[in-house]
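Q: I'll drop the sequence and a predicted model, then ask my questions.
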Amino acid sequence: MKKIFLLPIFFIILALSARSQNVTSLPDSIYSGEQGKMHVQGVAVDKANGYVYFSFTDRLIKMDLSGKLIGSVTGFVGHLGDLDFNAADGKIYGSLEYKNDAIGKGIRKSLGVQNNNENGFYIAIFDGSRIVRPDMSAEKEDLLRTVYIKEAVKDYQDSVQTANGKKPHRFACSGIDGVAFAPAIGSADTNKKYLYVAYGVYGDTDRDDNDHQVLLKYDIANWDKYGQQLSQDKLHHSGPEKPLDKYFVKTGSTRYGIQNLAYDAYTGKFFAAVYHGAKTQFPNYDLFVIDAHQKPGKGQISSGNETIKVQTLSLLQAGPKDANTGISGWRFEWGATGLCPLDDGLFYISHNKKSEDGQEQSTIYKYKWIGDAQSSFSKANLELPLKNTSPQ
């Protein structure tokens, strides 16, 4: 009886040991190489197959864990942003924007191209197994499908009436950027995963409806019926009518909202890396952590001259806390260009850099989550960090 009892324990210990070894055996750093004039936006890791993916605004890069280039998808004339790897289907999900604000016009000017000036926000779904060589065409080869995010387009194109006149973009929506797969917030069921999509949010200091981050929640189980091949000359509108839920979390204003959204199953928390805002009444942190264990609450926010009822999320009550606003967060200069949980409290975090001739690049370094009053992350290796170029 004693041997029968000990046998399952032995296999549990063996499995946990193998899991830990899988994470700790990942390289301390991986270098992307120089990737053109557009800066890095996000990173995702397929641990099972040994690949890392970088988005560089107008392209997706696939490398093995030694830093060898396997392939790339190029030809985007929009903004390819944050990434996440979905272990359930083995695909890479990324935010993709087409818009006519300063960012969109800047991208097209840099690329020397034009599009039809239509606004469109999508989730791009890449089949990584088909990315087998450099410079594969985003439009001409069967590599990805796109799903239209109508809710974000609607808020982007709406305007609101305020005491200071009409303002464009409801909730100051500038599009979408952060993406992450996670369980239902506040639920004990951690098996079912949903796709969370974070708004970009303009950081104007002369409006007060941009002090919350906005997250949309989607069940992607039936998204095969929506997915369309990318056509940048004729943007499609195939996607869900609305999200399952829409959440608001008060952080104070930021520049362009949540740049990287990551769910860490080890801690049960969302990590949101931003470019800090400029409103002096807020602490303007670079990193916020959303407590996914807490059930969504009910609140009210202003949208123009209206007060609307919304679902709210809670920031983790840890780390530095601003006495005037009650907002908690951390000052941490990295993460907005790549933040990827690895398990066991470890993360890959992007250090972006530009060469003297303007070539963008990234090195992802392994970090350990600390989350105390002094520190958010500590570096897991001893290499010196690169200088943050603070891209838009």
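A: Sure, I can see it.
Q: From here on, just use CA atoms for contacts and neighbour counts.
A: Noted.
Q: Specify the helix with the largest residue count in the chain.
A: helix 2-24 (DSSP state H).
Q: could you say what helices and strands the very next helix or strand once past it packs with?
A: Using DSSP states H and E, the helix or strand that follows helix 2-24 in sequence is strand 29-31. Using 3 or more CA pairs under 8 Å, 6 or more residues apart in numbering; DSSP states H and E as the contact test, the elements touching strand 29-31 are strand 360-369.
Q: give me every residue that touches the residue nearest to Phe377 when sequence neighbours are not counted.
A: Closest residue to Phe377 apart from its sequence neighbours, by CA to CA, 6 or more residues apart in numbering: Trp369 at 4.6 Å. Trp369 is in contact with 345-347, 376-378, counting by CA atoms under 8 Å, 6 or more residues apart in numbering.
Q: Distance check, Trp369 against Phe347.
A: For Trp369, the distance to Phe347 (CA to CA, to the nearest Å) stands at 7 Å.
Q: next one: Leu65
A: From Leu65 to Phe347 the distance is 15 Å (CA to CA).
Q: more crowded one of those two?
A: In this view Leu65 and Phe347 are compared by other CA atoms under 10 Å, and Phe347 has more residues nearby, 25 against 20.
Q: which other helices and strands contact the helix or strand hosting that one?
A: Assigned by DSSP H and E, Phe347 belongs to strand 346-354. When contacts are defined as 3+ CA pairs under 8 Å, 6+ apart, strand 346-354 sits against strand 339-343, strand 360-369.
Q: and the ones you listed, which is most packed in?
A: strand 339-343 (a mean of 24; mean count of other CA atoms under 10 Å).
Q: about what we covered before: for PyMOL, write the selection for the buried entries among the contacts of Trp369.
A: To isolate the buried members of the contacts of Trp369 in PyMOL, using 16 or more other CA atoms under 10 Å:
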select buried, resi 345+346+347+376+377
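Q: And the contacts of Trp369, which is closest to Phe332?
A: Comparing the contacts of Trp369 against Phe332 with CA to CA places Ser376 closest, at 7.2 Å.
Q: ok now do that closest one, which residues does it touch?
A: 319, 330-332, 369-370.
Q: Same question for Asp82.
A: Neighbours of Asp82 in contact, by CA under 8 Å, 6+ apart: 41-43, 55, 94-95, 177-179, 259-261, 337-338.
Q: can you give me the strands in the stretch 1-150 of the chain?
A: Remark: strands assigned in the stretch 1-150 of the chain by DSSP state E, counting those that start in this stretch are 29-31, 42-46, 51-55, 59-64, 69-74, 79-86, 91-98, 120-126, 136-137, 144-148.
Q: got another, please set it beside the one above:
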Amino acid sequence: MFTYVSTRSSLWMKRLLLLAIFITSTTLFVQGQNKVPAKLPKSIHSGSQGKFHVQGVAVDQENGFVYFSFTDKLVKTDLKGNLIGSVTGFVGHLGDLDYDSERGVVYGSLEYKNDAIGQGITETLGQKNKNQVGFYIAVFDVSRISRINMDAEKEDVLKTVYLREVVEDYQAEVSVNGKTMKHRFACSGIDGLTLGPAVGTQTGNKRYLYVAYGIYGDTTRNDNDHQVILQYDLEQWDELGQQLSQNDLHQSGPDKPRDKFFVRTGNTTYGIQNLAFDPYSGHFFAAVYKGRKSSYPNYSLFVIDGQKKPLRSSVISDDTSIEVKKLSLVQAGLQDESTGIRGWHFKWGTTGMEPLGHGYFYLSHPKKTEDGQQTATLQKYKWMGNKSESFQLAK
């Protein structure tokens, strides 16, 4: 009898101990979810960085560095905003950024083109536009960025990977309502990018690079009401990357993306400016310059459901309905009655958006000083995601 009672008591004690551990760990997990990341300041200032406004940001939390894209340069600071180094000399458009902690590199979208944006950049730099077309991912070895004004072409600090799919869509001519027009899917190049898992799969550690098209906001077109996002496998990119030569643009890159997705958001102006995968929610955040078609709600912030598998659907291209894979928007925020599109009206995010964990983000606030210099301040926000509020300044 003594042995029986002792065993039973021991069993109950084990159960109580496991319950206590579960309650404690659950409480700590919930507290951790709501806790502001301790090491990160509420704001980080970039300092004055020239004539071009900030395009994107990336944060290396582990090593304490921040990376800013200012169109013609990449800037590296510490978490206090102290300047560590920069990479300069770009005569194209360096856009959105993301940091890859596994490889120790920063990815940036890089455009060379002969449209109004490309011509505006070269004019501001006092150079002649060479009418070159090339869309690349710049891969920065950020451990080598150790001083100011490192030359993008002459120093071994970055490689570039050519995106053939984007060039083909940009240069294509298609029929739009019977009229021949340039740019398939109204592709103006690339801008937003991010690392993330396969859409609809939250298991496994493999991450892919997602690259969003810039899309012309022409209100007379009927083929520019979807965002276009390419997915790339990075396995062979070390071999594909080449030194940047802006007088002789190379074409070393993957033949095709791993996948190509469409997201119905309605018309926007130049597509997704900043794209950010948030591991905390499992979703992709997309900040845009709002569109101008009155038939759409013209939101400036969308959240793409990263947990829902792509759906087979169709879009209009070249006056023909073609089958594509579509991603879904999360069922949250405002909802337009006539189109069913969900999203938010929000001022910030188009010039920098960085998930920090636990529902917190850095959002870039650009500013032009009285002497014409561009600066940026990263402000910490908490994601709210309801109808009345998307982000709230962190307390």
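A: Looks like it arrived, so ask away. All figures in this text were calculated on a predicted structure; none of them were measured in a lab.
Q: How close are the two chains, by TM-score?
A: The TM-score (TM-score structural alignment, normalised by the length of the first structure) is 0.93; 381 aligned residues with a CA RMSD of 2.1 Å.
Q: if we can go back for a sec, sort out which of the contacts of Ser376 of the first structure are buried, if you could.
A: 319, 330-332, 369.
Q: tell me which element the residue most central in space within the second structure falls in.
A: In the second structure, the C-alpha nearest the mean C-alpha coordinate belongs to Leu275, at 2.5 Å (CA atoms, centre = their mean). Element membership for Leu275 of the second structure (DSSP H and E) is strand 268-278.
Q: Contacts for that strand next, please.
A: By CA under 8 Å, 6+ apart, the residues outside strand 268-278 of the second structure that reach it are 55-56, 95-96, 188, 191-196, 212-217, 225, 227, 283-292, 298, 349-355, 357.
Q: In strands, which of these appear?
A: Counted as lying in strands by DSSP state E, out of those, are 56, 95-96, 188, 191-196, 212-215, 227, 283-290, 353-355, 357.
Q: returning to that earlier point: the buried ones among the contacts of Ser376 of the first structure: which two are farthest apart?
A: Across those, the longest distance by CA to CA is 13.8 Å; it joins Arg331 and Trp369.
Q: Among the helices and strands packed on strand 346-354 of the first structure, which comes closest to Gly33 of the first structure?
A: strand 360-369 (5.7 Å).
Q: how about the very next helix or strand once past the closest one, aligned to which bit of the second structure?
A: Note on strand 360-369 of the first structure: by DSSP H and E, the next helix or strand toward the C-terminus is strand 377-379. Counting by TM-score structural alignment, strand 377-379 of the first structure falls onto residues 391-393 of the second structure.
Q: By how much does that stretch deviate from the first structure on average?
A: With mean CA distance after the TM-score superposition for the first structure, stretch 391-393 of the second structure departs from the first structure by a mean of 0.4 Å once superposed.
Q: Does Thr350 of the second structure touch Phe302 like I think?
A: No: with contacts counted by CA atoms under 8 Å, Thr350 of the second structure stays clear of Phe302, the gap being 11.4 Å.
Q: shared neighbours, the two?
A: Joint contacts of Thr350 of the second structure and Phe302 (CA under 8 Å, 6+ apart) are Ala287.
Q: OK, contacts around the aligned partner of Tyr365 of the first structure in the second structure?
A: Matched to the second structure by TM-score structural alignment, Tyr365 of the first structure sits across from Gln379. By CA under 8 Å, 6+ apart, Gln379 of the second structure lies in contact with 42-44, 362-365, 393.
Q: Mind doing that once more with 7 Å?
A: 42-44, 362-364 (CA atoms under 7 Å, 6 or more residues apart in numbering).
Q: And for Tyr226 of the first structure?
A: Tyr226 of the first structure neighbours (CA under 7 Å, 6+ apart): 147, 238-239.
Q: What lines up with it in the second structure?
A: In the second structure, Tyr226 of the first structure lands on Leu240 (TM-score structural alignment).
Q: Ok, Tyr98 of the first structure next?
A: Tyr98 of the first structure maps onto Tyr112 in the second structure, by TM-score structural alignment.
Q: rewinding a little: turn the helices and strands packed on strand 346-354 of the first structure into CSV, columns for distance to Asp158 of the first structure.
A: Output for those, formatted as CSV (distance: least, CA to CA, whole Å):
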stretch, distance to Asp158 of the first structure
strand 339-343, 31
strand 360-369, 34
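Q: Val160 of the first structure is nearest to which of the ones you listed?
A: strand 339-343 (33.2 Å).
Q: Mean deviation, the closest one versus the second structure?
A: Averaged out, strand 339-343 of the first structure is 0.4 Å away (mean CA distance after the TM-score superposition for the first structure).
Q: That strand aligns to what range in the second structure?
A: Counting by TM-score structural alignment, strand 339-343 of the first structure corresponds to residues 353-357.
Q: ok, back up a step: with adjacent residues omitted, what lies nearest to the match of Tyr365 of the first structure?
A: Ser43 (4.6 Å).
Q: Would you check how far apart the aligned partner of the one you found in the first structure and Ser72 of the first structure are?
A: For Ser43 of the second structure, the aligned position in the first structure is Ser29, judged by TM-score structural alignment. From Ser29 of the first structure over to Ser72 of the first structure the distance is 20 Å, taken as CA to CA.
Q: Map Asp86 of the first structure across to the second structure for me.
A: For residue 86 of the first structure the amino acid is Asn, not Asp. So, by TM-score structural alignment, Asn86 of the first structure is matched to Asp100.
Q: Ok, Phe270 of the first structure next?
A: Phe270 of the first structure maps onto Phe284 in the second structure, by TM-score structural alignment.
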